[in-house]
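Participant: Below is the sequence, then the predicted model.
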Amino acid sequence: MGLVGRAALQSVGGWTEADSTTLLIGTVAFVVVLAVVLTVVREVPRRRRARAERAWAAERGWQLRGDQALARRMLGVFGLGGRCTVSHLLAGSYAGRPAATFEYVEAGVSASVQVHVVAVALPVPLPGLRLSPQALTDDLAGALGGQDIAFESADFNAAWRVRAGDAKYAHDVVHPRLMERLLAGDAQGLSIWVTGTDVLCWVPGKVDLADVDRRLAVLTAFVDAIPRFVWLDHGYDPGPDTAADVPVPERALPARTPDRAVVSSLARATDRDWGQLIGTGLGVVVMTALAVVLAVMGLSQPAVWCAVVAAVLAAGAVGRLLIARNLRQQARARGL
């Protein structure tokens, strides 16, 4: 007997309570299997990433740290506030200074951002200073204030946007030798911020350990270039002034990328969970098909139950897509 005939037989009374139990068990088994598959899809990349981080840290004598003190200290650095987390935190020393690399996520009511941060500690707190690629508007809520600051180098003004509460302080720190260093190719695409006792650089997205050393070199050059009189003004004597001796890389560096290529939307700064997306899609398709089959068989209650499950899964997916679109629009408005 074919499937059509069997379905017709069941629709006129051939369906038993045992069949309903079997259907329920099958549905539960499907959900369990789907949950296991999604767990594996998530867990395998996570474990692989953790192994890579441990190996990277061991090579440099760095340590894996899981505390959230840094997250509390950085809360609101993007002006979104609300909630922030620091993950994949590796800390150690670079060129004799405490340094760290981590993933930072800050979420507000209607926007969030995920960035890879590399930071170098300063001996004393310095006033806030933000340098961003000129393609970025950097007008996030809670910015340090003040207008964009112009410098005597047209090339630097075309490449970088500088904001600070004190224009004189910005000019003292960003002197011609540092401008020349920041025009080198290894500084392309970075946003460099002085905040409290740290100077950090960030780019949107997950941690990329392959770029940490390059970014640390840029930050170390930045700190080395701060003139002695700036340090003295803030209660610290670094010794002989070596700001003018900051080396500019002589190796061939890529040409400066077009401004628009540097712009990053929140779509790039936010991870897409492909495992969850695929699993949700499969769940909607399977539960919808099951609801149709049950309806044809005349089993209205199980059919309604499957249809409700499919509708909930679909509504959740659509909701996430709408939220993501809203975040991307706000990111573009903010210059991310």
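Facilitator: Ah, there it is.
Participant: hey, let's count contacts and neighbours off CA atoms from now on
Facilitator: Fine.
Participant: Could you check how far the lengthiest strand in the chain is from the centre of its chain?
Facilitator: When the chain is parsed with DSSP state E, its longest strand is strand 112-133. Once both centres are worked out by C-alpha atoms, centre = their mean, to the nearest Å, strand 112-133 turns out to sit 15 Å from its chain's centre.
Participant: Heading C-terminal from it, find the next helix or strand.
Facilitator: The helix or strand immediately downstream of strand 112-133 is helix 154-159, counting by DSSP states H and E.
Participant: And stretch 7-22, end to end?
Facilitator: One end of stretch 7-22 to the other measures 16 Å (C-alpha to C-alpha, to the nearest Å).
Participant: same deal with stretch 49-69?
Facilitator: End residues of stretch 49-69 are separated by 23 Å (C-alpha to C-alpha).
Participant: For that stretch, give me every contacting residue.
Facilitator: 85-93, 209 (C-alpha atoms under 8 Å, 6 or more residues apart in numbering).
Participant: Can you point out the buried residues in it?
Facilitator: Applying a neighbour-count criterion of 16 or more other C-alpha atoms under 10 Å, the buried positions in stretch 49-69 are 53, 56-57, 62-64.
Participant: swap in stretch 140-147?
Facilitator: Neighbour count says stretch 140-147 has 140, 143-144 buried, by 16+ other C-alpha under 10 Å.
Participant: how about JSON lines for those residues, with distance to Val304 added?
Facilitator: Shown next, in JSON lines, are the buried residues of stretch 140-147 (distance: C-alpha to C-alpha, whole Å):
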{"residue": "Leu140", "distance to Val304": "47"}
{"residue": "Ala143", "distance to Val304": "52"}
{"residue": "Leu144", "distance to Val304": "55"}
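Participant: What segments of the chain are helices?
Facilitator: 3-9, 17-60, 69-74, 154-159, 167-173, 176-182, 212-224, 228-233, 259-262, 266-269, 274-296, 300-334 (DSSP state H).
Participant: which one of those helices has the most crowded surroundings?
Facilitator: The highest mean neighbour count among these, using mean count of other C-alpha atoms under 10 Å, belongs to helix 266-269: a mean of 21.
Participant: contacts for that helix?
Facilitator: 112-115, 204-206, 324, 327-328, 331-332, 336.
Participant: how about 7 Å then?
Facilitator: Contact partners of helix 266-269, identified using C-alpha atoms under 7 Å, 6 or more residues apart in numbering, comprise 113-115, 204-205, 327-328, 331, 336.
Participant: from these, which single one is nearest Tyr236?
Facilitator: Of all those, Tyr236 sits closest to Val115, with 31.0 Å by C-alpha to C-alpha.
Participant: Nearest spatial neighbour of the closest one, chain-adjacent residues omitted?
Facilitator: In space, Val115 comes closest to Pro204 once its chain neighbours are excluded; the distance is 4.2 Å by C-alpha to C-alpha, 6 or more residues apart in numbering.
Participant: then this one, side by side with the first:
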Amino acid sequence: MRRDGGGPRRWQVSAVRVLALFGLLSMGLPVLWVISDLILGALVGALGGDADGRSVGVLAWVLAVVLFLPLAWLAFRTNLEGVALGRRAVRGWAESRGWSTGAVPELFEDRWESPPFATTRSQVLNLISRTDGRGTVFSMTYVIDDVPRHVVTTTRPFDGPPVRLVPRTLLRAAVDAVGAQEISTEWADFNSRWSILSADPRHALAMVHPRVMERLMTVDDPTLEVLFEAGDVVVHRPGRIALSRVSPMAQLVVDLAELVPVYVLDDNPPLPGGATRRQLRQMYRLRPEGWRP
């Protein structure tokens, strides 16, 4: 497990799956050998001959490969969420609390470029949403290179550079490759608990003003991180969607969205269609001269 609370690494997940599959194969070979012996014995016996051990072994391995390859494909295509694990529970929870299950997962896949979302292998599962007078909130399991995170997000009409807030206990030793730097505030207690990371200190301090800091100091989850990217306000934590955490995370994300200063909204108009910078780069990546939002 990773010490920063981000869950197992991709190679660890793959290694466990490979070992499990080979264990299954090794246990199944004796059974396949017996089945192969019966099949060949019946076929050769019908023709008046006798099956030798080599033929039985070849057939056993053929059957093993035929069964093993689909299992291997399924193991690497299925993420940690499982094919249907928790789906019924999430749907029942959502319907009993006024949430909807009709949102489109593709809206959020490859949406953000800040860590830990900077990947080309993402999948959104168990996506639910709620709309009321304070806006629309989405909750989902966001699978990043086979590692799931519980993400809750809402959107405000502006486009700003990324600002990350990471609990100091989870802070990575290295600065992000995109050039983000750690920013301190005048509140020592806040600095001892949260680390602000951004390539734009002025914008970061505009977003993380005293009222935002006061709200973040009330968070009771030591693994929860916050991201402001483009117009999205995102809170996320390791693991699959936790139904007991949906409501407090939704409350937090809406509170943070309402605390975005009006002048920040006015000075940073949203991108066309409400898209993110990463999504627009993907849309225009085939243009010969390139494009930069």
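Facilitator: Looks like it arrived, so ask away. Since the model is a prediction, treat every value here as computed from it, not as a measurement.
Participant: What does the superposition give as a TM-score?
Facilitator: The TM-score (TM-score structural alignment, normalised by the length of structure 2) is 0.59; 214 aligned residues with a C-alpha RMSD of 3.6 Å.
Participant: re earlier: gap between the residue nearest to Val115 of structure 1 and Ala167 of structure 1?
Facilitator: 27 Å.
Participant: What of Ala225 of structure 1?
Facilitator: 18 Å.
Participant: gap between the strand or helix carrying Leu43 of structure 2 and the chain center?
Facilitator: Assigned by DSSP H and E, Leu43 of structure 2 belongs to helix 10-46. Put simply, helix 10-46 of structure 2 sits 33 Å off its chain's centre (C-alpha atoms, centre = their mean).
Participant: quick check: that helix aligns to which part of structure 1?
Facilitator: Following TM-score structural alignment, helix 10-46 of structure 2 has no partner segment in structure 1.
Participant: Next, the angle from that helix to strand 147-167.
Facilitator: 170 degrees (axes from the mean of the first three to the mean of the last three C-alpha atoms, to 10 degrees).
Participant: And helix 10-46 of structure 2, what does it pack against?
Facilitator: helix 53-77 (3 or more C-alpha pairs under 7 Å, 6 or more residues apart in numbering; DSSP states H and E).
Participant: what angle do the helix it packs on and helix 10-46 make?
Facilitator: Interaxial angle, helix 53-77 of structure 2 versus helix 10-46 (the same axes, to 10 degrees): 150 degrees.
Participant: Grab the nearest non-local neighbour of Val18 of structure 2.
Facilitator: The nearest residue in space to Val18 of structure 2 (C-alpha to C-alpha, 6+ apart) is Ala72, at 7.8 Å.
Participant: So for structure 1, which residue is the most central one in space?
Facilitator: Gln114 (2.4 Å; C-alpha atoms, centre = their mean).
Participant: got a list of what the residue nearest to it when sequence neighbours are not counted touches?
Facilitator: Once flanking residues are discounted, Gln114 of structure 1 sits nearest to Val105: 4.4 Å by C-alpha to C-alpha, 6+ apart. Val105 of structure 1 makes contact with 84-86, 113-115, according to C-alpha under 7 Å, 6+ apart.
Participant: Just give me the closest of those to Val124 of structure 1.
Facilitator: After measuring the contacts of Val105 of structure 1 against Val124 of structure 1 - C-alpha to C-alpha - the closest member comes out as Val86, at 22.8 Å.
Participant: Now check structure 2 for the residue matching the closest one.
Facilitator: So Val86 of structure 1 corresponds to Gln123, using TM-score structural alignment.
Participant: Pull up the gap between Leu252 of structure 2 and Val219 of structure 2, please.
Facilitator: 8 Å.
Participant: what's the answer for Leu38 of structure 2, then?
Facilitator: Distance from Leu38 of structure 2 to Val219 of structure 2, by C-alpha to C-alpha: 64 Å.
Participant: thinking again about what came up before, any chance of the contacts of stretch 49-69 of structure 1 in CSV with distance to Val230 of structure 1 and neighbour count as columns?
Facilitator: As requested, those are exported to CSV (distance: C-alpha to C-alpha, whole Å; neighbours: other C-alpha atoms under 10 Å):
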residue, distance to Val230 of structure 1, neighbour count
Thr85, 32, 18
Val86, 31, 23
Ser87, 33, 19
His88, 33, 18
Leu89, 30, 21
Leu90, 30, 20
Ala91, 27, 21
Gly92, 26, 17
Ser93, 24, 15
Leu209, 32, 16
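Participant: nearest to Thr195 of structure 1, of these?
Facilitator: Val86 (16.4 Å).
Participant: Ala71 is in contact with that closest one, correct?
Facilitator: Yes - between Val86 of structure 1 and Ala71 there is a contact at 5.3 Å, judged by C-alpha atoms under 7 Å.
Participant: Trace Asp148 of structure 1 over to structure 2, please.
Facilitator: So, by TM-score structural alignment, Asp148 of structure 1 is matched to Glu182.
Participant: Any idea how many residues pack against that match?
Facilitator: 14 (other C-alpha atoms under 10 Å).
Participant: is it true that it touches Ile196?
Facilitator: Yes - the pair Glu182 of structure 2 / Ile196 is scored as a contact, 5.6 Å apart, by C-alpha under 7 Å.
Participant: Could I get the contacting residues of Leu19 of structure 2?
Facilitator: Per C-alpha under 7 Å, 6+ apart, neighbours of Leu19 of structure 2: none.
Participant: ah, wrong one, I meant Cys201 of structure 1
Facilitator: When contacts are taken as C-alpha under 7 Å, 6+ apart, Cys201 of structure 1 is in contact with 117-119, 190-193.
Participant: please redo it, this time with the cut-off set to 8 Å
Facilitator: If you count contacts by C-alpha under 8 Å, 6+ apart, then Cys201 of structure 1 has 117-119, 190-193, 215, 219 around it.
Participant: Most neighbours among these, which one is it?
Facilitator: Val118 (28 neighbours).
Participant: For the closest residue to it other than its chain neighbours, the count of nearby residues, please.
Facilitator: Spatial nearest neighbour of Val118 of structure 1, chain neighbours left out: Thr101 (4.4 Å); criterion: C-alpha to C-alpha, 6+ apart. For Thr101 of structure 1, the count of nearby residues is 27 (other C-alpha under 10 Å).
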